[in-house]
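Q: My questions concern the predicted model and sequence given below.
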Amino acid sequence: MLMNLFKFKGGVKPPTNKTQSTGRPIAAAPLPSHLAVPLHQSIGGTPRPVVAVGDKVLKGQLIGEADGWISAAVHAPTSGTVVAVGPGKQPHPSGLDADCVFIEPDGRDEWIARQPFDLVNATPDAVRHYLQQSGVVGLGGAVFPTHGKLTPAKTVPMQELVINGAECEPFITCDDLLMRERAIDIVRGIGVFRDLLQPQKVLIGIEDNKPEAAAAMRAAVEACGEDFVVVQVPTLYPAGGAKQLIRVLTGKEVPAAKRSTDLGVQCFNVATAYTAWRAIAHGEPVVSRIVTLTGNVRQPGNYEVLIGTPMDELLQLAQPNPDTDGIVMGGPMMGFLVPEPAVPVIKATNCLIAHSERLFPPKAPEMPCIRCGACAQACPHELQPFELYWHARAKDFGKTQQYHIFDCIECGCCSFVCPSRIPLVQYFRFAKSEIWAREKEKKAADEAKTRFEFKQFREEREKAEKAEKLAKAAAAQAAKKAAEAAAAAAAGDAPAVAVAEKPADLTVDPAEAAKKAAIAAAMARAKAQREAAQPKNTDALTPEQARDMAEIEARRVQAGIADAPAEAAAAPTATKTEE
């Protein structure tokens, strides 16, 4: 079937270097000496470990439970004993540690009890849940949990399901060999995706430098009685990007900040469809994947490798040359040198390239940008890399966001064509990381501010509530006294009459009453303290001191007696003044 194909802007044609690793069929890698299985191997939440040190596990047994909807479970790649659960080195440019489950294989490679999933009687939600529990994620590089992409949009009907078999990155051939040898399982997995999404048509895109894979997929589609369309697309990097392949096959351009499902399109990798079918038809969770071993080696090829296998052990199967000085995970355009040779293979590991200066000569020194615009012409997302470079270098991260830095997929086309040999992608990664870090700090500061403001609000509220309680208590006390006075007046008690003569006292301000009560209580406490005070230095006096003390006491008493008439004489005057 002939189709009208479309073009995406930009792109480059680097040397493919693929034929070196396609001469032999896929081989099974032997059991490694140990396994370090990272718990976080996909976008989303980090799975929670469900095993402990000393536990015996079987191949395919759950060791990490999915944390939330956008997360995928993790399973034991072989049978053995859990020897540790904790941080371990990861295949990531940062070189940071992450939680792993360390397993010592017992050599038996014994599976759990496996049984097929009842696809016929299962609901779509049950199928999605099963794929999540089986650890199925995107194996094209993004490792997004597959079940999360299998929910059709409610507002836009699904028009095209695109299956990505382009594999445009140089050196990588794992998908090519997978399509050649296991096309039937891939097509059946695509059928599961088709049944869940209900698209109008299914398009399988394969670059035209893989004729054997395209022929195998066409034969498998016919054998399975499906109406999927296998389309060979021009070899142009990065045609294997999801947005680029969608553009080539459908003519639809996915805008920034939108998903392909907003346009009625969804895209999956061929290896993802394969693992989904293995999980459904055979009850096998994702515990291995196909990995290309190539580069500075004598025996390049493709191997089915257990997740968690140390990369340095795995690379020995390809017989690296003595001058190998590192391992690149991924391809030369988007890959990176792993921080340590012994880091584990993960679900995102599609290729290991033995690095050497002969294969990848050191780049010439960086020169000033001449603003030639070659990077802008090569960018498949129609960005302005030279503008992004200037602002990233100046640490003007606000400007980089204005130039849509987060639309950059870091494909490396700009760096590949730059005549000044500027590592543009490195600048863009730096800018993105700084923006993320600052946004994280701002979020933490905003949360701290919110907590402080709430603390102030709580303290003010508690102070107001306390004052209100005191006022109510004072008012209640005043009302009680008024009631007692009224009762005494009714009984003919003299003090009650005096109170009755002053009815204004019954309407006492609660706050003022509380204040007066507090003052009276303080005065009473002070008086009690004065009365309780006793001299502490009169226990052992000499006769002379005792005589002096007696004379002082006599004078004090005499003075007190002398003051009494004065107080009595002043009393009428004071009473008159009060009146």
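A: Structure's in. What do you need? Numbering: from 1, shown residues only.
Q: all contacts plus neighbour counts: C-alpha atoms, from now on.
A: OK.
Q: Three-state assignment for the closest residue to Ala220 other than its chain neighbours, please.
A: Take Ala220 and drop its neighbours on the chain: the residue closest to it by CA to CA, 6 or more residues apart in numbering is Ile184, 5.1 Å away. Following DSSP: H, G, I helix; E, B strand; the rest coil, the label given to Ile184 is helix.
Q: Count residues in the vicinity of the nearest residue to Gln133 once chain neighbours are set aside, would you?
A: Nearest residue to Gln133 in three dimensions, chain neighbours excluded: Ala73, at 5.2 Å (CA to CA, 6+ apart). For Ala73, the neighbour count with other CA atoms under 10 Å is 28.
Q: before we go on, here's another structure to hold up against the first:
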Amino acid sequence: MQATKIYSFHGGIHPEENKAQSLRLPLGRPSLPSELILPLGQHIGQSSRPLVKVGDKVLKGETIAINNGFLSSFLHASTSGTISAIEERLIAHPSGLSDLCIILAPDGQDTWTTLEPLNDWQTLSKTDVLAYLSEMGIVGMGGAGFPTQVKLQGAHKKPLSHFIINAAECEPYITADDMLMREKALELILGIEILQHLVEADKVVIGIEDNKPAAIDALTSMIKQRDSKVQVAVVPTKYPSGGEKQLIQLLTGKEVPSGQHPADIGILCHNVGTCVAVYDAITFGKPLISRFTTLTGDALKAPQNVEVLLGTPVSHLLEYADSEPKKLSRLIMGGPMMGFTLNSAAVPIVKTSNCILAASKKELPPPAPEQACIRCGMCEQACPASLLPQQLLWFSKSQEFEKAEHHNLFDCIECGACSYVCPSSIPLVQYYRHSKSSIREAREATVKSDLAKQRFEARKARQDAEAAEKEAKRLARQKATPSKAAEKKKAAPAKAAPTVAAAPAATDESKKLKVDLAIGKSKLKKLQKQLLEAQENEHLEEISNLQLQVTEQEKAVALLEEQLAKTAEAAPTAAEAKVPKPAPAPVNDDIKKAKIDLAIAKAAVKKVEKALKKAEEIQAPEIEAIRQQLKEAQQRADELENALVNPATTIPKTETTAQAAPSSVDADMTKKRKIDLAIAKAGVKKAEKNIQLLKEQGKNESEIEASEWPKKLIEAQEKLAVLEAEDTTDTVAKSQAKAEPEMDLANQIKKEKIAVALAKAQINKLNKRLESAPEDADKINQDIAATEQRLQRAEALLATLIHSQTNTQENR
């Protein structure tokens, strides 16, 4: 078997190992404690959701909590007994805070539940095997506790060149993995082979430091016995060679790019403890309920490694290892470099607890007082991630978080090498942790603010729609009143002269319309001011919403002006005879109206010119129809301009004024549909913006899919497509009923052709994704079905539009 070439990485240190103390005694197995404390958050991601209640009796290995989302895990009873409480308890966390825990009182019987091993794992689909591992509650046991099934799913982004088993265990004092490899070498190799079946990597390598000769011999002999293809690569002892990115660089010579994951460059890493847990689950059906943990430190008389049940209090383990309270100065979970101090020994062992360090004051003295940085550069030389710790320190102190992030703050693995070599005793890692936390909080606040803004805009749009609806109803009632008066006038005898009382009624109606017009103009001015402010501040989503409102308000003002003009013309003739004839109305209103008509006509000319230009670029078949429409629109604009120059000439009525005003119900429905369209478009933009924000935060595709935004984006797009289709259908119906210009129909046809092309492209993209990610087949098939429905609707609508266009041209 060809030996693996060993490379190197930048920086690193050589602290005292202190590993021999815990390897003098054989593996220990502590007795059952009086109670087991099982936190619901023993992994990165969402906490588990309890399945049991107080008073329930459970068996060993029985599921007591299930996963609560994509990035979550199952939890099982470590022994048989009774659920005595579900309450807040102190947990093993740097914050020293409490969290919700399930309290299990053992019955001493240690009775197993019925175990169901996965004997046919080689013939089952990989998705089924991953689902089984999820139900077994297996997480990464060497780091942050990343759910194993999620990590394996991410490994299928691209073919794997290397599957690396992390056995380096570079942290001082910790020997749990060393003891595990000595005791369970066969189980480790078999677990690796199971995982290799799932990931199908080209090369499988166990990376182990050269300070573990017994474990190296055990693995090498077991690999020879089984004639396995797994390789053992012995790397030099240097901290932090056990870091995932550093071990990858040691064994492959490749560096994981900033902001990416090992799977992005075709590499997957797992801890030896995770591999053994996978073997136990697949072969025996045992969930993850125990782990190897190192008990060490000068305050313990019998330091050793133990196989301990999850949920066992640290105080019970200290008693088992014969601790000396008088010598105990600091109690640390993890190693001295990356571990954290425990404020209480009542916290439990969890799935990621690899070491309990009971140190004396002489062993771990209090840190020296922080002094000023002398710019020696030793921190930069020691940093294994090739960062600039000194620069990051200044940015962190001055709270210039953007600059710190620009200098790759989130590439820091918090190994503590920089703090270890700092002659000024500056706790550099603590500053970096604080800066990371502040940046994450700011991002979460931004997302919450965006969501609140979206809710506010939706509420405002809803209120505006309600106000517009009330205004439309009021105008409808106003319009109905003159029509009734006209009917009464027709019903009266032909010779009967109209009464003088009609004049005051018309005057009252005119006054009311003038008041409404003044209110409408005031509201229009206010909206225009808001739109100007939004444009200055570049609030894109608010701009589109305000533009819609301004357009609707302009139409309402124009309608009021038209009604006011009609009311003035409809004054009773009898009133003119008996009442002194008023002075003729000023021509200003007619001129103003003519200017508005001319502006509308010129805008129509520009619109048709633009459409003609686009049609000529793509050689569209309807070019001649568009040219004819341009000619008519230009002629109409010339007539209006001539009439405006020569007031004596009768101003031609515009197509808009010649047509009957739409009913109040149609206007109401049109406004509501436009508002719904604006809200749907805002929802699509918001979802796309939040997905982009998650990508900027360094989230991978699986984490982004686990969030709510991809689903919301699809829902918003579907809603938008439906609304646009309804709007297009309504436009076509009105076009047939009112003989609207053919250009609108041509634009709708072009729009639907684009929609059909986009839907087909989306289906092709989803099919390719289905081939590359078969484990997500259910979700992708649902997306394909939804997209095909949109495609069918778009094609049907396109056929209708083309048919309408053909009929219109034949009629002409």
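A: Structure's in. What do you need? Only a predicted model underlies this, so the values are computations on that prediction, with no experimental measurement involved.
Q: Any idea what the TM-score comes out to?
A: Taking TM-score structural alignment, normalised by the length of structure 1 as the basis, the two superposed chains have a TM-score of 0.84; 516 aligned residues with a CA RMSD of 2.6 Å.
Q: hmm, back to that, surely the residue nearest to Ala220 of structure 1 meets Glu222?
A: No: counting by CA atoms under 8 Å, Ile184 of structure 1 does not reach Glu222; the two are 9.8 Å apart.
Q: Look up which helix or strand Ile763 of structure 2 falls in, please.
A: Using DSSP states H and E, Ile763 of structure 2 falls within helix 742-772.
Q: so what does that helix touch, helix or strand wise?
A: Under the contact definition 3 or more CA pairs under 8 Å, 6 or more residues apart in numbering; DSSP states H and E, helix 742-772 of structure 2 sits against helix 623-645, helix 709-738, helix 777-811.
Q: and the ones you listed as a markdown table, adding mean neighbour count and distance to Ile164 of structure 2?
A: Shown next, in a markdown table, are these (neighbours: other CA atoms under 10 Å; distance: least, CA to CA, whole Å):
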| stretch | mean neighbour count | distance to Ile164 of structure 2 |
| --- | --- | --- |
| helix 623-645 | 17 | 64 |
| helix 709-738 | 17 | 32 |
| helix 777-811 | 16 | 28 |
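Q: Reformat these as TSV; add distance to Ala417 of structure 2.
A: Output for those, formatted as TSV (distance: least, CA to CA, whole Å):
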stretch	distance to Ala417 of structure 2
helix 623-645	72
helix 709-738	38
helix 777-811	44
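Q: on that earlier part again, to which residue of structure 2 is the residue nearest to Ala220 of structure 1 aligned?
A: When structure 2 is aligned by TM-score structural alignment, Ile184 of structure 1 is paired with Leu186.
Q: for Arg438 of structure 1, same thing?
A: By TM-score structural alignment, Arg438 of structure 1 lines up with Ala442.
Q: Please name every helix or strand in contact with the strand or helix carrying its match.
A: Assessed by DSSP H and E, Ala442 of structure 2 sits inside helix 428-491. Taking 3+ CA pairs under 8 Å, 6+ apart as contact, the helices and strands that helix 428-491 of structure 2 lies on are helix 389-397, helix 417-421, helix 664-696.
Q: Indicate which one of those helices is closest to Gly12 of structure 2.
A: Set against Gly12 of structure 2 and scored by CA to CA, these come closest in helix 417-421, at 6.8 Å.
Q: which residues sit against the closest one?
A: Applying CA atoms under 8 Å, 6 or more residues apart in numbering, the contact partners of helix 417-421 of structure 2 are 12-13, 239, 337, 378-380, 382-383, 389, 425-429.
Q: If we use 10 Å, what do you get?
A: With contacts defined as CA atoms under 10 Å, 6 or more residues apart in numbering, helix 417-421 of structure 2 is touched by 11-15, 239-240, 337-338, 377-384, 388-390, 425-430.
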